[in-house]
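Novice: mind looking at a prediction? Sequence and model below.
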Amino acid sequence: MTQRTVVLIGGGLAAVHAAETLREEGFDGKIYLFSAEAHFPYDRPPLSKGMLTGAVTVDDCSLRLPSWYADRQIDMMLGARVDALDVRNRSVRLASGGVVAFDLALLATGARVRWPGRLCVESDKVLPLRTLDDALAIRSHLVAGASVAVVGGGFIGAELASSARELGCQVTMFEAASAPFYRTLGHTVGVIFAEFYTDHGVVVTTDVPIAEVCTEADGVRITAGDGRVWHVDVAVIGVGADPNVELAAAAGLQVSDGVEVDEHCATSAPHVYAAGDVVNRPEPIFGGRTRVEHWQNAQQMGIAAARAMLGRNEVFADAPWFWSDQFGLNIQVAGFPQRADRVITRGSLASDTFTAYYLHGTALVGVLGVNATKDVHLGRRLIGERVIVNTGVLADGTAQLSDAVVDAACSMS
C-alpha cells in the first residue's frame, strides 16, 4: 500500500486508534485526520467527571501529544470540517473549499447531543455535554450552592450529578422513564440507583416528561408535562446522542440508526469504512444490528477498521463493555442488559459491592458490577461464549458465576 492515501474523518478515539494501527502495522502512505474541532483529539470520559471537578486539566484529556502525530507523519487537519464525501471519485471536500483525494476512507464522525422535543433552547444557561468546550462552559456554573437541573437519567447525567454534588451544588435529576438507566439497565436496577442518588443528596424526579425549558433573567425555568415548574440556575441536557450520519447519507451509504457496516467495519461503499459511535454494526450475540456508544467500542473498532483497510480478514464481534465513576463507586457494564427479561442482583450499593446478572431466559446476556471488576470481566467473556446458566445457582449469593455455567453456544436469536 506504499504511497497510497487514507483519510480519517473525525477527531475522536476511533480515528486516533485507526491512525496508530495503520502506522504500527506498516502503512507508509499519507494519512490525513480531519477534525471539525480546534482541539487535538481528546478523551471524553473525563469531561463529565474530573474535568468538571477540576481534578484534570485540558492537557490531561489529550489522547496524544501534538508531537505524537508529527512523529508518525499523520497530517492533523484541525478545524477542518468535511462537508462532502465523493465515493465514486474517492475524494472529500472541505467546508473551506479544498478537495483531498483518497484511496481508503474511514468515517468516524461520532454523535451529537440529542435535544428532545421543545428543549432546543441552547444558551449559556441551557447546555449540552458532549465536547470539551461544553464541559468548560458547564464547569463555570458549578459553584457551591448553585442549583443544577440534569435532564436525563443515563450515565452521562448521573456522572454529571455526582460531579456537581461533589462541588456543593443542589442537583435535581429529571428522567422521563420510571427510573434512571431504565433503557439500559431496566427498572429493577434503576430503582436501586435512584435510592442511592437520593441518599447522596440528588433529587431524583422520574416519570417526568419535560414540556419546556425557558431561560429567565436569573436562571432557567423547567416545565413538566403535568404543569409542575422548577426554577434553577443552570440546566444540562443529557438524554442521549444521535449519530452524525449526514455526510454518509448524502454520499449514498447505507444508513439506519448510524452508518451500517459489516463484520469487517466496511460500509456499503467500496473503499469506505466506519468506526465508533456513528456505526450501526452487526450484533454478535442476538443477531440483527446495534449501535454502541462506548469508549471501548470506539477504540477497538478503530483498530479493527484499520486492520481491515490493510487487508486483514478479521471479524469485529466484541461484546460491549464500559465503565462509569459516580459518588466514589466504580461501575462497569458488559454485554446487552437491555435484551434481558430477568435480572438477578447480589449485594447492595450501600455496602459498595453490587452485581446484577442479566438473563434472556437462561442465557447470560449482561452483567453490571459495582466495585466488582472480576465479575464483569468474567461475565463479558461468558457472554461472548453464549453461555446458559443455572439460575438457581446464580441466585445463591455464596456461589461464583463460573459455578452457574451449564453450557455454551446456546441460540439467542
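Specialist: The structure has been received and is ready for your questions. Residues are numbered from 1 along each chain as shown.

Novice: contacts, neighbours, all on C-alpha from now
Specialist: Fine.

Novice: buried stuff in the longest helix anywhere in the chain?
Specialist: Criterion DSSP state H: the longest helix present in the chain is helix 182-199. Using 16 or more other C-alpha atoms under 10 Å as the test for burial, helix 182-199 gives 182-191, 193-197.

Novice: repeat that for stretch 88-103.
Specialist: Residues of stretch 88-103 classed as buried: 90-94, 102-103 (neighbour count, 16+ other C-alpha under 10 Å).

Novice: could you single out the nearest of these to residue 59?
Specialist: The closest of the buried residues of stretch 88-103 to residue 59 turns out to be residue 94 (C-alpha to C-alpha; 27.6 Å).

Novice: contacting residues for the closest one?
Specialist: Contacts here follow C-alpha atoms under 8 Å, 6 or more residues apart in numbering; on that basis residue 94 touches 80-84.

Novice: can you flag the buried ones in those?
Specialist: Among the contacts of residue 94, those scoring as buried are 80-82, 84 (criterion: 16+ other C-alpha under 10 Å).

Novice: could I get these as a markdown table with secondary structure?
Specialist: Putting these into a markdown table (DSSP: H, G, I helix; E, B strand; the rest coil) gives the following:
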| residue | secondary structure |
| --- | --- |
| 80 | coil |
| 81 | coil |
| 82 | strand |
| 84 | strand |
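
Novice: redo those as JSON lines? Include distance to residue 54.
Specialist: Formatted as JSON lines, the buried ones among the contacts of residue 94 follow (distance: C-alpha to C-alpha, whole Å):
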{"residue": "80", "distance to residue 54": "29"}
{"residue": "81", "distance to residue 54": "30"}
{"residue": "82", "distance to residue 54": "33"}
{"residue": "84", "distance to residue 54": "38"}
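
Novice: one more to weigh against that first structure:
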Amino acid sequence: MINKLVIVGAGHAAGQAIASLKQQRFAGQIILVGKEPHLPYQRPPLSKKFLSDEISIDRLYLKPSKFYDDPQIKKYLDTNVTAIDRNKKKLQTNDGKEIYYDKLILATGSRIRRIDISGSNLNGVHYLRNIADVIKIKSEIDSKKNVVIIGAGYIGLEVAAIIRQLGHNVTVLEKADRVMSRVVSPQISDFFEIEHVKHGVDLRLSTNIIAFNGKDTIDNIEISSGEKIPADIVIVGVGIKPNIELAADTGLKVNNGIIVNNRCQTNDSDIYAIGDCTLHPSETYNRNIRLESVHNALEQAKIAVSNICGIKKIYSQVPWFWSDQYNLKLQIAGLSEGYDRTIIKGNISDRSFACLYFKDGQLIATDAINSATEFVISKSLIKSKKILDLDKLEDKKVNLKDFFN
C-alpha cells in the first residue's frame, strides 16, 4: 500500500497529478512541495492576459484553494527540496524538514535561461517566468516609454504584442535571422514578422547584444551594429532549462531532462517524473524528446498517476502547442525537425491557413494560423503515420480532411 505520495513542484503537472489522484480515489496522503508561495497555477496567461490585466491573479489558479483544503493533502509552499535520499526514501528541504515518501513524483519544471552580458544585472532588466516576475514588470511598465524585448520566440513575441497594444514603443532584438526560428518554417516566420512590424514593433533580426548600459538602471542597449537602442525597461525571453539537478544528484538518469519510460517512471521504480523536466520516448517520432508544453505536462501527470494507482497506461501523445499574438492564434501539432517538404493549405492573405511539414511522405507537423480544423485533423494524421499523396495535396481544391478517414 502507498501511504505517502510526495510531489515535488507545484506547476501545471503537479496540479493535474493531485486532481488525477483524487479522481482515482487514491487513499494515501498526498504531500505537495513547491518553491513558489502559490498553489498550482497556469503559466501561459502570464505573458498574455495576466500581463495585460485582462484577468486577475485568482483566475490563474488551476483549482480554488478549497480544493486543496483536504486532510489528505499536506502543502509545503515556498519550500525547496535540496536532496533526495533514495535508500531512506527521504527528502531534505531548505528549511530543515525531512519528508518521507513511498512514491515520489518529480514535477520540477524548468527555469529561465539568463544572459551573461555586461550590465545585465541593472535595474529594469526583467525575466518573465512566474507570477512575481509579471507583478514586478506591471509595477514598472506604466511609466516607461521604450520597452526592449530580448528574444523573438513564443514568449518574446507574445509579450511584444501585449505591450504594443498597451501603447508602448517596442523593440525586439533577436540574434537569429527570423522569428521563432526553432519551431516554425520560414513562411510562418515571415508572416509573423510582417504582422509585428505592421503593429509598430521595431524588429531587429540577426542582432547581437554587446552591452546593457546605464548607471544603476537600464538606459540603453548597445547592439552589434554599434547602435544604442533606448531602453526604459527590458524583458528577456531567451528560453528555459529543465530543472534536473535534484534528480541527477540522487543518481537518476538525466540527459537534458530526467529520463523516463513511457509510463513516466525513472530508473528508480518508486520515482516518477512529469512535465517540462522530462525526457521521454516518443511513439510518434521513435526517439526521446523533451517538451515545453502544458498539454504534455497534463497528460504525463495522468499517465504517472494511473500507473502509481495500478492502472497500466503508456504515454503516446502527439505534441502540440499554441501561441496568441494580436488576433492570431498559432496552433502547432507535432515537431517539424527534419522535414523535407512543406505545403501551404489556405490563403495567407485571408489570415487563416496552415503550413504542413512532411518527411518521406508522412505528415510530421502542422502550423495552423486561425485554422482549427487543419490543426485537429493534423494531430490524427501525424499519429497515423500515413504516407500521403503530396502532389495531390498540393492541389488547392483538395483539403487535408480528404486524407482523413
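Specialist: Sure thing, it's come through. None of these values were measured; they are calculated from a predicted model.

Novice: between the buried ones among the contacts of residue 94 of the first structure, which is nearest residue 205 of the first structure?
Specialist: residue 81 (39.2 Å).

Novice: ok, that closest one to residue 63 of the first structure distance?
Specialist: Distance, residue 81 of the first structure to residue 63 of the first structure, using C-alpha to C-alpha, to the nearest Å: 20 Å.

Novice: go on, residue 326 of the first structure?
Specialist: For residue 326 of the first structure, the distance to residue 63 of the first structure - C-alpha to C-alpha - is 23 Å.

Novice: next one: residue 180 of the first structure
Specialist: 30 Å.

Novice: more crowded one of the two?
Specialist: residue 180 (31 against 17; other C-alpha atoms under 10 Å).

Novice: got a list of what that one touches?
Specialist: 152-154, 187, 190-191, 193-194, 206.

Novice: against the first structure, what's the mean shift for the longest helix along the second structure, could you check?
Specialist: Longest among the helix segments of the second structure by residue count, using DSSP H, is helix 294-308. In the superposition with the first structure, the average deviation recorded for helix 294-308 of the second structure is 1.0 Å (mean C-alpha distance after the TM-score superposition for the first structure).

Novice: give me the residues contacting that helix.
Specialist: With C-alpha under 8 Å, 6+ apart, helix 294-308 of the second structure has contacts from 12-14, 16-17, 20-21, 24, 103, 263-265, 272-276, 312-315, 317, 319-321.

Novice: report the distance from that helix to the chain centre.
Specialist: Counting by C-alpha atoms, centre = their mean, to the nearest Å, helix 294-308 of the second structure is centred 16 Å from the centre of its parent chain.

Novice: for stretch 186-198 of the first structure, same thing?
Specialist: So, by C-alpha atoms, centre = their mean, the centroid of stretch 186-198 of the first structure is 21 Å from its chain's centroid.

Novice: just give the closest residue to residue 213 of the second structure, not the sequence neighbours.
Specialist: residue 220 (5.3 Å; C-alpha to C-alpha, 6 or more residues apart in numbering).

Novice: helix or strand for the counterpart of the one you found in the first structure, just tell me which one.
Specialist: Residue pairing (TM-score structural alignment): residue 220 of the second structure is matched to residue 221 of the first structure. For residue 221 of the first structure, the enclosing helix or strand under DSSP states H and E is strand 219-224.

Novice: mean deviation of that strand from the second structure?
Specialist: Counting by mean C-alpha distance after the TM-score superposition for the first structure, strand 219-224 of the first structure comes out at 2.6 Å.

Novice: who's in contact with the most centrally placed residue in the second structure?
Specialist: Nearest to the mean C-alpha position of the second structure, by C-alpha atoms, centre = their mean, lies residue 292 at 3.8 Å. Residue 292 of the second structure is in contact with 275-276, counting by C-alpha under 8 Å, 6+ apart.

Novice: what do you get for residue 85 of the first structure?
Specialist: Here residue 85 of the first structure is in contact with 91-93, 247-248, 250-251 (criterion: C-alpha under 8 Å, 6+ apart).

Novice: residue 119 of the second structure in helix, strand or coil?
Specialist: Put simply, residue 119 of the second structure is coil when judged by three-state DSSP.

Novice: what does residue 402 of the second structure give?
Specialist: With three-state DSSP as the criterion, residue 402 of the second structure reads helix.

Novice: wouldn't the residue nearest to residue 213 of the second structure be in contact with residue 228 here?
Specialist: Yes - contact criterion C-alpha atoms under 8 Å: residue 220 of the second structure and residue 228 qualify, at 5.9 Å.

Novice: more crowded one of those two?
Specialist: residue 220 (20 against 17).

Novice: hmm, back to that, from residue 227 of the first structure, how far out is the match of residue 220 of the second structure?
Specialist: Applying C-alpha to C-alpha to residue 221 of the first structure and residue 227 of the first structure gives a distance of 12 Å.

Novice: pull out the buried residues from stretch 273-292 of the second structure.
Specialist: Neighbour counts over stretch 273-292 of the second structure (16+ other C-alpha under 10 Å) mark 273-282, 284, 288-292 as buried.

Novice: from residue 184 of the first structure, how far out is residue 92 of the first structure?
Specialist: In terms of C-alpha to C-alpha, residue 92 of the first structure sits 37 Å off from residue 184 of the first structure.

Novice: great, nothing more from me.
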